[in-house]
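Asks: Dropping a prediction and its sequence here:
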Amino acid sequence: MKLSSVILLLLAAAASGAIEKRVVGSRSCKTDRQYHVQIQSIQPGKSCGGSLINTRWVITASHCAEQDVKLMLGVNNNVGIFTKLWSSVRGKSKKLEQVITTKQQFSYTEDEGKAHDIMLIKLNEDMSDKLPTIRLPPPDECTKPAIHQQVEIGGWGAKKADILNNKLPKSLKCASTDLSTCDENDKPGDQYVSDEESTMCAFRPGVETCFGDAGSAVEYNNLLHGIVLSNPVDKCASTIVMANICRYREWIDETMKKNP
């Protein structure tokens, strides 16, 4: 879809109220999800979430980048405002906002060149090891969560009052939902591979993800087990499509090892 079409859809949705608060049916995350990363394209049009998995790497959905992007880290950090201001004065907060080129973006592709909607982003600078990260399941014990299991989602997506001004909402939102069977149309964008092993779905009445929530973490047993792939534009997604981290667990370790 062309950028102009996306903008028109956003304007129409804002006028009609079709785009509601981010992560509909949610609660404030408070001090949870301090690993959350906000991702914005340099050229307006893309807004997503991501997760800090160690001091140098962020994981998100491929469609959230594939161009130069700005990453904002520590956005849900519980560090006091005066501490942040002092860090800014001393120049230590610069690494909390990093512009990442495509050379530091690594999407999973099959041997035939077919792409999957999952990406690792290498930061320009290491973050402090005091900044919270999210843990991955062990490679040799990673199992796709079963249908009906409860998972935790979150995001900093659009709400209608902020779309035209391109401002972030004031707080990160969290919600619980239940894994469900994916229907035929529940899959990532057509340019990405989707099958039973790589894709998960979740549904709970009243819980939806909205524009800007894609790329955010799906937690199960306090571990990163999924990435939100749903990328709604003109309305929020009631069935949430997610990447299954276990499908890519070995690739994650291999990619970080090959790109120190």
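Replies: Sure thing, it's come through.

Asks: C-alpha from now on. contacts and neighbour counts both.
Replies: Fine.

Asks: Who are the contact partners of the spatially closest residue to residue 72 that is not a sequence neighbour?
Replies: Closest residue to residue 72 apart from its sequence neighbours, by C-alpha to C-alpha, 6 or more residues apart in numbering: residue 97 at 4.6 Å. Taking C-alpha atoms under 8 Å, 6 or more residues apart in numbering, we find residue 97 in contact with 70, 71, 72, 73.

Asks: now swap in residue 251 and tell me
Replies: Here residue 251 is in contact with residue 108 (criterion: C-alpha under 8 Å, 6+ apart).

Asks: Among the contacts of residue 97, which pair sits farthest apart?
Replies: Across the contacts of residue 97, the longest distance by C-alpha to C-alpha is 9.8 Å; it joins 70 and 73.

Asks: quick one on the thing from earlier: list just the nearest of the contacts of residue 97 to residue 153.
Replies: Looking across these and measuring by C-alpha to C-alpha, the closest to residue 153 is residue 73, at 18.1 Å.

Asks: any idea how far that closest one is from residue 99?
Replies: Separation of residue 73 from residue 99 (C-alpha to C-alpha, to the nearest Å) stands at 11 Å.

Asks: Below is an additional structure, to be compared with the one above:
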Amino acid sequence: MKLCLVLVLLLGGSASGDIEKRILGSTECKKDRQYHVQIESVQGGRSCGGALLNTRWVITAAHCAGQAIKVKLGLNNDVSIFTKAFSLMKGNSKKHEQTVPVAQQHAFKDEEGKLHDIVLIKLNEDMSAKTPTIDLHSGECSRPPPKAKVQVGGMGQAKTGGKPVKEVRCATTEISACGENDKPADAYHSDETTTMCAHRPGVEACFGDAGSAVEYEGHLHGIIVSDPVDKCANQIVMLDICYYMEWIEKTMKEN
């Protein structure tokens, strides 16, 4: 992800201006995280990740939406260049970049009307049934225990205005205790029942990684809500998907 494993590089002979913050220690996802989507505001200035749940629905952080957005799908699909060319000729490419209005964005509000930093996005057109999706729990869902290894990924930049990242990056971090100030932005409600954190030396969530999926034992278990701007965040703050499972299923069924 630009889960920036931001370490100090000592490159002899390199001018300091040529050293760009980049992902270190994370790897190209290759065949992993093929469900990843990129979300950008139509007006510009906002970039996030997300995950495809099924042929019609995407999940991400609420602060990534709330206005018309471009959803880019199939960025890491394991298909040949010939398949991509055939898809383009058939006109399927428009499905892989859809502009979704606010009316099709469903943010979570609790019983007290407080907004949480999570949203479901209904696409304009169904993706192919062959498009990779991330698995949701079909039965009991419980939070990963402390020190459990979870997988994170994305296409974030080290800072606002940084160089675009052209590939989805993957890394592993560990569930840890949240600090007093580890929570979503003040506009969103959170507490110990909704929020969890992860930390591993060198693994950081960067600008554009918010909304990306947190995967544990092959299932979606979290959504990154850390939203750093000028530097990356080593303590990654996430919403616990288990808390929202009933809402996710109900929203997709009723809309």
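Replies: Nice, thanks for sending it over. Since this is a predicted model, take the numbers as computed values, not measurements.

Asks: Overlay them and tell me the TM-score.
Replies: Superposed pair, TM-score by TM-score structural alignment, normalised by the length of the second structure: 0.89. Supporting alignment: 240 aligned residues with a C-alpha RMSD of 1.9 Å.

Asks: Counting neighbours, go ahead and name the busier of residue 70 and residue 73 of the first structure.
Replies: residue 73 (24 against 19; other C-alpha atoms under 10 Å).

Asks: ok, residue 38 of the second structure touching residue 46?
Replies: No - when contacts are counted by C-alpha atoms under 8 Å, residue 38 of the second structure is not listed as touching residue 46 (10.7 Å).

Asks: Who has more neighbours out of those two?
Replies: Neighbour count, other C-alpha under 10 Å: between residue 38 of the second structure and residue 46, residue 38 has more, with 25 against 16.

Asks: List the contacts of the more buried one.
Replies: Residues near residue 38 of the second structure by C-alpha under 8 Å, 6+ apart: 47, 48, 49, 50, 71, 72, 73, 75, 155.

Asks: Which members of those residues are positioned in strands?
Replies: Using DSSP state E, the members of those that fall within strands are 47, 48, 49, 50, 71, 72.

Asks: was I right about residue 34 of the first structure contacting residue 75?
Replies: Yes - proximity of residue 34 of the first structure to residue 75 meets the contact threshold set by C-alpha under 8 Å, at 7.4 Å.

Asks: between those two, which one's more packed in?
Replies: Of the pair residue 34 of the first structure and residue 75, residue 34 is the one with more neighbours under other C-alpha under 10 Å, namely 21 against 18.

Asks: check which helix or strand covers the more buried one.
Replies: Assessed by DSSP states H and E, residue 34 of the first structure sits outside every helix and strand.

Asks: Return the residues in contact with it.
Replies: With contacts defined as C-alpha under 8 Å, 6+ apart, residue 34 of the first structure is in contact with 74, 75, 76, 77, 78, 131, 132, 133.

Asks: Leaving out sequence neighbours, find the closest residue to the equivalent of the first one over in the second structure.
Replies: Read it as residue 74 of the first structure. In the second structure, the residue paired with residue 74 of the first structure is residue 74, using TM-score structural alignment. Excluding its sequence neighbours, the residue lying closest to residue 74 of the second structure (C-alpha to C-alpha, 6+ apart) is residue 96, at 6.3 Å.

Asks: Contact partners for that neighbour?
Replies: 71, 72, 73, 74, 127.

Asks: and if you look at residue 57 of the first structure?
Replies: 120, 121, 122, 123, 256.

Asks: Could you check which residue of the second structure pairs with the last one?
Replies: Just to be clear, that refers to residue 256 of the first structure. Aligned partner of residue 256 of the first structure by TM-score structural alignment: residue 252.

Asks: Assumed that match was part of a helix.
Replies: Yes - counting by DSSP: H, G, I helix; E, B strand; the rest coil, residue 252 of the second structure is found in a helix.

Asks: what about the spatially most central residue of the second structure, distance to residue 225 of the second structure?
Replies: Among the residues of the second structure, the one closest to the centroid is residue 212, at 0.9 Å (C-alpha atoms, centre = their mean). Distance of residue 212 of the second structure to residue 225 of the second structure, computed by C-alpha to C-alpha: 8 Å.

Asks: and if you look at residue 94 of the second structure?
Replies: 28 Å.

Asks: How about residue 195 of the second structure?
Replies: Taken as C-alpha to C-alpha, the span from residue 195 of the second structure to residue 225 of the second structure is 9 Å.

Asks: who's more crowded, these two?
Replies: residue 225 (29 against 22).

Asks: which residues sit in contact with the more buried one?
Replies: 61, 117, 184, 210, 211, 236, 237, 238, 239.

Asks: For ChimeraX, write a command that selects the buried ones of these.
Replies: Selection of buried members from the contacts of residue 225 of the second structure for ChimeraX, criterion 16 or more other C-alpha atoms under 10 Å:
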select :61,117,184,210,211,236,237,238,239
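
Asks: Tell me which of the contacts of residue 225 of the second structure persist in the first structure.
Replies: Of the contacts of residue 225 of the second structure, the ones still in contact in the first structure (both residues aligned by TM-score structural alignment, their matches' C-alpha atoms under 8 Å) are 61, 117, 184, 210, 211, 236, 237, 238, 239.

Asks: show me the contacts for the first one.
Replies: Going back to what we said before, that points to residue 61 of the second structure. 50, 117, 118, 119, 210, 211, 212, 223, 224, 225.

Asks: how about 6 Å then?
Replies: The neighbourhood of residue 61 of the second structure, defined by C-alpha atoms under 6 Å, 6 or more residues apart in numbering, consists of 117, 118, 119, 211.

Asks: SS state for the first one?
Replies: In this case it means residue 117 of the second structure. strand.

Asks: pretty sure it is touching residue 62, no?
Replies: Yes - taking contacts as C-alpha atoms under 6 Å, residue 117 of the second structure lies within contact range of residue 62: 4.5 Å.

Asks: Setting aside sequence neighbours, what's the nearest residue to the counterpart of residue 222 of the second structure in the first structure?
Replies: Counting by TM-score structural alignment, residue 222 of the second structure lines up with residue 226 in the first structure. Leaving out its chain neighbours, the residue that sits closest to residue 226 of the first structure by C-alpha to C-alpha, 6+ apart is residue 218, at 4.5 Å.
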